[in-house]
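In: pasting the structure only:
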C-alpha cells in the first residue's frame, strides 16, 4: 500500500535502530562515563564490562557484515586522508573532561533527558551549538591553524591510519573483559553490551547495503554517533528548509523515543539525579556540553562514535581517540571525586550466585 523511497526506508530503519538502542540503554543505564564513575566510587565493574562487551561484539559483527556484504569500512570518515592524530588526541581530552563534568557523554545525555532529567537538555543544547560552531562556525576558524597544520599532519603521516589486526584487538579486549568480570558466569548478564554491539554493526548494513541502492539521495556509509548528529537535529528543528531528515538524525530521534517508552516500563531511573546538591549542575552541564561538542568534532566522534562505531572498523585513529577520551575521563573523575563533586545516583553492582566460578 505504501511504497517508500530507499532513503525513507533507511531513515525508518535508523529510527527503529535508535529506538532499540534507547530502550536497551535505559533499561541497563549503559554508559561509558558511568563505568568510570562506578569504579571510582564503588569499585563496581558491571557497566564497564558491558561497554567492553559492546566493543567486542561490534568488532566481530561488523567484520562479518563487511566481509559478507563486501562493505569497505575504510571508506568511512574514520579513515579520512591527512589525519591529524594530535587533534584527535586533543579532541578526545576535551570530550573526556566534558563528559565527566556534565555527568554523561552525548548519548548518555539523550538517555537522561528522555527518562526525566531536565538538566541534561542544557548539555544537549550546548553539545549541538559547539559541535556546529566547530564544524562550520566561529570555532572552525579558531581551530583551523591546528587542525590544518601541515607540520602536525606530516608528523601524523609517519603512523598510517590502517585497520588494526582484529586478533590483536580482540585479544586485548577479551583480556580486559576477563579482568573486569572476575567471575565467568557474569558474562551472561552483559546482554546489553551484546545487543548494542549488534546494533552498531547493523548500521553498516543499513547505510552500506540498503542505502547504496538509493537513487534519490546519496547515503554515505556511516554508523551510530551522536555529537554532530545532535547538532544537525537542532538545525533541522530550527531551520528545516536547509536540512533534511537523515540516518544520523533518525538515530538521535529514535534514542529519545526508545528511552521515553522504556522509562514508563523501567521507572526506577525516570527522574533527575538528586545526589548532586552541592554541585552547580547548570554550570557543569554548560561547560561539559561545550567541551563535548568541540571535542567530539575534533576527535571525529564521541564515546559511541569512536569507542564503538569507529573501533568496529578497526581504525587506529579510533583506538587513539577512545583511549584519549577514557584517559581524560579518568583523570577528571579523580579530580572531581577529591572535591566531592562526583555524584552517585544509583548503585550498579553484580548480582552474583554464591557458587559462581572464580577466575
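Out: Structure's in. What do you need? All figures in this text were calculated on a predicted structure; none of them were measured in a lab. Residues are numbered from 1 along each chain as shown.

In: When you work out contacts or count neighbours from here on, use the C-alpha atoms and nothing else.
Out: Fine.

In: all helices for the stretch 201-350 of the chain, in order.
Out: 227-238, 247-265, 281-298, 303-304, 311-312, 316-338 (DSSP state H, counting those that start in this stretch).

In: of all the ones you listed, which lies closest to residue 6?
Out: helix 247-265 (11.6 Å; CA to CA).

In: what residues does that closest one touch?
Out: 10-12, 14-23, 25-27, 110-111, 114-115, 207, 223-226, 229-230, 232-233, 269-270 (CA atoms under 8 Å, 6 or more residues apart in numbering).

In: Buried by neighbour count: which residues of that helix qualify?
Out: For helix 247-265, a neighbour-count test (16 or more other CA atoms under 10 Å) marks 247-263 as buried.

In: Now do that helix against helix 227-238, angle only.
Out: On the basis of axes from the mean of the first three to the mean of the last three CA atoms, to 10 degrees, helix 247-265 is oriented at 90 degrees to helix 227-238.

In: Next up, the contacts around residue 57.
Out: Contacts of residue 57 by CA under 8 Å, 6+ apart are 193-194, 197-198.

In: List the buried residues for the helix or strand containing it?
Out: Secondary structure assignment for residue 57, by DSSP states H and E: helix 46-68. Buried residues in helix 46-68, counting neighbours by 16+ other CA under 10 Å, are found at 46-63, 65-66.

In: One more to weigh against that first structure:
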C-alpha cells in the first residue's frame, strides 16, 4: 500500500500517529539494546574517561547526522521545512534551559528519553520521574509555568523570524554535515574498538540515529500528500510527553505524530528487554535518591521545554539538521551535567568513600 492509499484509508492524523509509532518502536528497541544515554556519557566524560558510554553516544549522534544529511541530499527531506528550523529560536532558552536539563538528568539519573526506556523495563523510579517530567513539561507549555518560560525565552531570540541554520550561516557546502558525521563516527568506532564494544551494541547505537532520520523522512513525506498542514518533526520527548499525557486526559485531544512516538518507544523498549530477559522491577534506593530524582525530573520538564527540546530532541534530532539553538542547548546540557556530577555526585562519593 502506498502513502496516498494509506492516508485515504485511515486519514492524515492516524497516519501521522502511525509514523510516530514506527519511529518510536525503532528508537525504543535500539536505545534499550545499546544502553544509549546522554547522562551516562557526560558523567563518564566529566570523570576524565572516554569509554563505552561516550562511544555509544558519539556513534548515535554521528549516524543521525549521516542518515539525515544523506536523506536531505537525496531529496527525501528538507530541513528548511522542519518546524524547529522554520520558527524563531531562543538563545536564552537554549542556554538556561540546557543548563537546567543537564542538571536535571544527572539528578534523575537519566534524560527523559532514557527514563521512558527504563520505565518500559520495570524501573519504577523512572515511571515516577517520567510522570513528573511530563506534568512539568505540560505546565511549562500552557500551564502555570508558561509565563516564566515565555519571559526567559524572549530575552534573546534568533533574528529573521527563523532559527539559525549553522551550515548556511557558516557558508559550508551542503555535504559538510555528512562529512562531519562521518568523522565523528570514525572517532566513535576508534573508541569502541579500544574498549571492546560488541558489534551488536554498535549496530543498535546506530539504530537510534536511524530512528531520528526515519522520523524526519516519514513526516516530510506526509505533507506531500496531505490536505491539512502536517508538522515535519522527529524524535523528541519534552513536547510529546506533555501531549501524550493530555491525550489521555482531554477528550478533545487529537492524534498526531507525538501520540504514536511515546507509546512506540515504550513498546519497543519493553519488547527488547523482554526478549533479552532484562525485565525486572526496580525502585528507589531511599528517600534521598527519590528527592533528587523528583527535583531532576522537574528541572528537565521546564528546562527541556525552555530549550526547545530534550537531550534527544535538541541534542540529536535538532542537531542532525544543524539547528543553531539545538546545538547551543546540547552544549549547555553537557556543561550542566558535568558541573552537577562534579559538585554533587563526585563530592558525595568522596565523602562516603
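Out: Looks like it came in fine. Source: prediction; values computed, not measured.

In: re the thing from before, once aligned, what mean separation remains between the helix holding residue 57 of the first structure and the second structure?
Out: Helix 46-68 of the first structure, aligned to the second structure and superposed, deviates on average by 1.4 Å (mean CA distance after the TM-score superposition for the first structure).

In: what stretch of the second structure does that helix fall on?
Out: Using TM-score structural alignment, the residues of the second structure aligned to helix 46-68 of the first structure are 52-74.

In: related to what we said a few turns ago, let me know the closest of the contacts of residue 57 of the first structure to residue 71 of the first structure.
Out: Nearest to residue 71 of the first structure among those, with distances taken as CA to CA, is residue 198, at 16.2 Å.

In: burial count for that closest one?
Out: Around residue 198 of the first structure there are 20 other residues, counting by other CA atoms under 10 Å.

In: Return the residue of the second structure aligned against it.
Out: Aligned partner of residue 198 of the first structure by TM-score structural alignment: residue 210.

In: wait, that match sits on residue 67?
Out: Yes - with contacts counted by CA atoms under 8 Å, residue 210 of the second structure reaches residue 67, the gap being 6.3 Å.

In: How much space separates the closest residue to residue 201 of the first structure other than its chain neighbours from residue 300 of the first structure?
Out: In space, and not counting its chain neighbours, residue 201 of the first structure is closest to residue 62: 4.5 Å by CA to CA, 6 or more residues apart in numbering. Residue 62 of the first structure sits 19 Å away from residue 300 of the first structure, going by CA to CA, to the nearest Å.

In: centroid residue for the first structure?
Out: Against the mean C-alpha coordinate of the first structure, by CA atoms, centre = their mean, the closest residue is residue 304 at 1.8 Å.

In: mind checking what residue 9 of the first structure lines up with in the second structure?
Out: Residue 9 of the first structure maps onto residue 15 in the second structure, with residues paired by TM-score structural alignment.

In: What helix or strand is its match located in?
Out: Applying DSSP H and E, one finds residue 15 of the second structure within helix 12-34.

In: and the contacts of helix 247-265 of the first structure, which are buried?
Out: Buried, going by 16+ other CA under 10 Å: 10-12, 14-23, 25-27, 110-111, 114-115, 207, 223-226, 229-230, 232-233, 269-270, out of the contacts of helix 247-265 of the first structure.

In: Which parts of the stretch 51-200 of the first structure are strands?
Out: For the stretch 51-200 of the first structure, strands defined by DSSP state E, counting those that start in this stretch do not occur.

In: first to last residue in stretch 223-240 of the second structure, what's the distance?
Out: Stretch 223-240 of the second structure has an end-to-end distance of 19 Å (criterion: CA to CA).

In: gap between that stretch and the chain center?
Out: 15 Å (CA atoms, centre = their mean, to the nearest Å).

In: that older thread, still touching in the second structure? Go through the contacts of residue 57 of the first structure.
Out: Retained in the second structure (both residues aligned by TM-score structural alignment, their matches' CA atoms under 8 Å) from the contacts of residue 57 of the first structure: 194, 197-198.

In: Residue 154 of the first structure: which of the residues you listed is nearest?
Out: residue 197 (34.4 Å).

In: What about whatever residue of the second structure lines up with residue 244 of the first structure, how many residues nearby?
Out: By TM-score structural alignment, residue 244 of the first structure lines up with residue 254 in the second structure. By other CA under 10 Å, the residues close to residue 254 of the second structure number 14.

In: and if you look at residue 340 of the first structure?
Out: 12.

In: how far away is the aligned residue in the second structure for it from residue 103 of the second structure?
Out: With TM-score structural alignment as the criterion, residue 340 of the first structure lines up with residue 348 in the second structure. Counting by CA to CA, the gap from residue 348 of the second structure to residue 103 of the second structure is 16 Å.

In: picking that back up, got the contact list for the residue nearest to the match of residue 244 of the first structure when sequence neighbours are not counted?
Out: Distances taken as CA to CA, 6+ apart place residue 247 nearest to residue 254 of the second structure, at 7.1 Å, with adjacent residues excluded. Residues near residue 247 of the second structure by CA under 8 Å, 6+ apart: 253-255, 259.

In: Would you mind checking which of those residues also appear as contacts in the first structure?
Out: Checked against the first structure (both residues aligned by TM-score structural alignment, their matches' CA under 8 Å), those that hold up are 253-255.
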